[in-house]
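Participant: can you look at this prediction? I've put the sequence above it.
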Amino acid sequence: MWRVFLAVVRRDVLLAFRRRSDVLTTLFFFVMVTTLFPLGVGPERDLLRTMAPGILWVSALLAAMLSLGRLFALDFADGTLEQMLLSPEPLSVIVAGKVLAHWLVSGLPLVLLAPLLALQFDLSLEAIEVLAGGLLLGTPALSLIGAIGAALTLGLRGGGVLVALLVLPLYIPVLIFGAGAVGAQSSGLGGMAHLQLLAGVLAASLALAPWATAAALRVALD
């Protein structure tokens, strides 16, 4: 199973880098949204520090959602997904590999880019560290939860809108704990409690999302 998992990750990462425009679209959207807010709000430092956690986290959440439609759609279109279902290996392992590959090309770049973009909001170094740690815990959870929505809407017309309607309510805890950690750190309260709650959400997503996604894929292909 480990070899199958790594093979799926390697395959999806290679395919993603052959379609660099998809990856760059996500990053460009994240950069543009986080850059336009300071320009629109103005140079007031206290206001920017207050708004920064919500802006950065909402931008990362929406950017991650942009790529959810490609998670299973291409494999569904060319019949690869049906072959994966016929594989003797557990489908949940294959799903976990695809989700990890999705995070590596869509979530990890956001984690690496966010500290640089946070500088324009005049956040302290400690708050930026908490922001990076929160995104490192939160973006995998976004990919795992989003995979369930992508599987449930697979092959449906207007699936992108349906994915947003399905996963946005489930994203709310990640958004609250992630933005709350940065806000608490900036106010001097410390963000460790929020990060621990975010780690709990990630652990629950790791335990449940691959199996739920696999079940949704079987339903979609029946």
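Facilitator: That came in fine, so what should we check first? Nothing here was measured: the structure is a model prediction, and the numbers come from that model.
Participant: when you work out contacts or count neighbours from here on, use the C-alpha atoms and nothing else.
Facilitator: OK.
Participant: what residues sit buried inside the helix ranked longest in the chain?
Facilitator: Longest helix in the chain by number of residues (criterion: DSSP state H): helix 192-221. Along helix 192-221, these residues count as buried under the neighbour rule (16 or more other C-alpha atoms under 10 Å): 192, 194-195, 197-199, 201-202, 205-206, 209-217.
Participant: same deal with stretch 156-170?
Facilitator: Neighbour counts over stretch 156-170 (16+ other C-alpha under 10 Å) mark 159-160, 162-164, 166-168 as buried.
Participant: use this one as the comparison:
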Amino acid sequence: MLNVVWCVIRRDLKLALRRRSDVLTTLFFFIVVVTLFPLGVGPEPELLRTMAPGVLWVSALLASMLALGRLFAPDFADGTLEQMLLSAEPLLLIGCGKVLAHWLVSGLPLVLLAPLLGVQFGLPASSVWVLCLTLLIGTPVLSLLGAIGAALTLGVRGGGVLVALLVLPLYIPVLIFGAGAVGADVSGMGTSAHFLLLGSMLAGAVALAPWATASALRVAME
């Protein structure tokens, strides 16, 4: 079972290296959006520190949503997804491998870039670490939930807009508690409740999202 997941991850990572422009588009979007906010609102340290959690998390959410288009669509267009569906390997494992590869390409770089971008908002070191931890927990949830929307809109005209409408309500709780944890740390309050809620969301998404994604893929391919 792990061998199937690893083979899918390795394949998708190789394809991502061949399509570097798609990967860099997501990263540049995240960097540009976060960088423009301090230029637009002014250099006041307190204002930037207050805005930082929301700005960084909203930018990460939008960047993750931007990357959903290449989760299943390229394989659907060239017929690879249909062959995967007909293979003897469980579609559940194939979907898990693709979602994990998607997170490694689009989610993990956001986590690694967050400390550098958080510094320009004047966040203290403890808040920067909280930001990284919330993104490390929250971005896999975004990928798992986004995979459901990407599978449901596969092959639909205007699917990019439709998938945004489908997954955005599911993303809002992750955004609230992710940004809330950083804001609580900046304010000197406890963050344990936010982390527990983010962890429960991740556990629920890991348990349920792969099944929903596999079912949606079967429906889309019929």
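Facilitator: Nice, I can see it. Note that the structure is predicted; figures quoted are calculated from it, not measured.
Participant: still on that earlier bit, out of the buried residues of stretch 156-170 of structure 1, which comes closest to residue 140 of structure 1?
Facilitator: The shortest approach to residue 140 of structure 1 among the buried residues of stretch 156-170 of structure 1 belongs to residue 167, at 13.9 Å (C-alpha to C-alpha).
Participant: which strand or helix spans the closest one?
Facilitator: helix 159-186 (DSSP states H and E).
Participant: for residue 1 of structure 2, list the residues it contacts.
Facilitator: Neighbour list for residue 1 of structure 2: residue 93 [criterion: C-alpha atoms under 8 Å, 6 or more residues apart in numbering].
Participant: list the contacts of the host helix or strand of residue 34 of structure 2.
Facilitator: In the assignment (DSSP H and E), residue 34 of structure 2 maps to helix 20-41. When contacts are defined by C-alpha under 8 Å, 6+ apart, helix 20-41 of structure 2 is touched by residues 16, 48, 55-56, 59-60, 62-64, 66-67, 105-106, 109-110, 117, 121.
Participant: now, those that are in strands?
Facilitator: Using DSSP state E, no member of those falls within strands.
Participant: what subset of these is buried?
Facilitator: 16, 48, 55-56, 59-60, 62-64, 66-67, 105-106, 110, 117, 121.
Participant: residue 145 of structure 2: which of the residues you listed is nearest?
Facilitator: Nearest to residue 145 of structure 2 out of these is residue 64 (C-alpha to C-alpha; 10.8 Å).
Participant: contact partners for the equivalent of that closest one over in structure 1?
Facilitator: Using TM-score structural alignment, the equivalent of residue 64 of structure 2 in structure 1 is residue 64. Counting by C-alpha under 8 Å, 6+ apart, residue 64 of structure 1 touches 26, 106-107, 139, 142-143.
Participant: give the residue farthest from the middle of structure 2.
Facilitator: For structure 2, the residue at maximal distance from the C-alpha centroid (C-alpha atoms, centre = their mean) is residue 44, at 30.2 Å.
Participant: trace it over to structure 1, please.
Facilitator: Residue correspondence, TM-score structural alignment: residue 44 of structure 2 in this structure matches residue 44 in structure 1.
Participant: buried residues in stretch 23-36 of structure 2?
Facilitator: Quick answer for stretch 23-36 of structure 2 (16+ other C-alpha under 10 Å): 23, 26-27, 29-31, 33-35.
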